[in-house]
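>>> starting from these lines, generate the structure:
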Amino acid sequence: MSLSLRRSGLQKDVLSLYRRALRIVRTKPPSTQAKFSLYIRYTFRTNASSVSPRDVSTIEHLMRKGKRQLEMYEHPSVRDCWVSEEMRNWEKKNHTPSRISARVASLLDAN
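Okay, the predicted model is just below:
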């Protein structure tokens, strides 16, 4: 017997936006994919931890903002993104070596 979680419409929308963002990473040059991936994961995680699940208006605002950012990042002319030192430190602190490959780590350190 499988357990399935019931998700609200807003939860489904957030997950859909997250999946869309992760799919965009694959369209970027291999040398910058690690940076895009880190940017996306960091942004979603920090927003998720700073906003109450009951604060619907804030979540909807962040969804609109995220959709606009994704539309910008989807454009083929966008080939790189900026990753702050805070994001790099978050990556090192929150991800074990088994979840991040040596290649990705080296790309993050090189940039």
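
>>> going forward, measure contacts between C-alpha atoms and count neighbours the same way
Noted.

>>> go ahead and flag the most central residue of this structure.
Centroid-nearest residue in the chain: Ile40, 2.0 Å away (criterion: CA atoms, centre = their mean).

>>> what sits closest to it if chain neighbours are left out?
Ala21 (6.9 Å; CA to CA, 6 or more residues apart in numbering).

>>> looking at it, that neighbour is touching Leu38, isn't it?
No: judged on CA atoms under 8 Å, Ala21 makes no contact with Leu38 at a distance of 11.2 Å.

>>> next, the structure of the following sequence, for comparison with the previous one:
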Amino acid sequence: MNVSLRRSGLQKDVLSLYRRALRMVKTKPPATRTKFLLFIRYTFHTNASSVTPRNVSAIEHMLRKGRRQLETYEDPSVKDCWVSDEMVAWNDSWSNNWSVKGGNNTS
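Next up is the predicted model:
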């Protein structure tokens, strides 16, 4: 079934930033990629849940902030990132919920 979703320009910008962040992870050392991936997933999830879709100015602000932060992480000299205990706990609870609901979680 091919369902074409119409996305707003803002939605496209957010998805573009997320894809760019995921591509950045591939440029990092294999030993730290999982930390970068967790950092990205957690950051996008918490930011998305902290603002309503109608709050355009807040989303635009988060996009600008995210782009600047991503430019920093894209620097080849950045080899690792810090992951908090809260991020790890969030990931563990998300993974457990995913597997309980019958998701195809392989992590």
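
>>> any idea which element the residue nearest to the centre of the first structure lies in?
helix 33-50 (DSSP states H and E).

>>> can you name every helix or strand that the longest helix along the second structure contacts?
Counting by DSSP state H, the longest helix found in the second structure is helix 56-74. With contacts taken as 3 or more CA pairs under 8 Å, 6 or more residues apart in numbering; DSSP states H and E, helix 56-74 of the second structure sits against helix 9-25.

>>> the helix it packs on vs the first structure, mean deviation?
Compared with the first structure after fitting, helix 9-25 of the second structure deviates on average by 0.2 Å (mean CA distance after the TM-score superposition for the first structure).

>>> and the angle from that helix to helix 33-49?
170 degrees (axes from the mean of the first three to the mean of the last three CA atoms, to 10 degrees).

>>> mind listing what's buried in helix 9-25 of the second structure?
Neighbour-count burial for helix 9-25 of the second structure flags Val14, Leu17, Tyr18, Ala21, Leu22, Met24, Val25 (criterion: 16 or more other CA atoms under 10 Å).

>>> likewise for stretch 53-62 of the second structure?
Ile59, Met62.

>>> alright, I will stop here.
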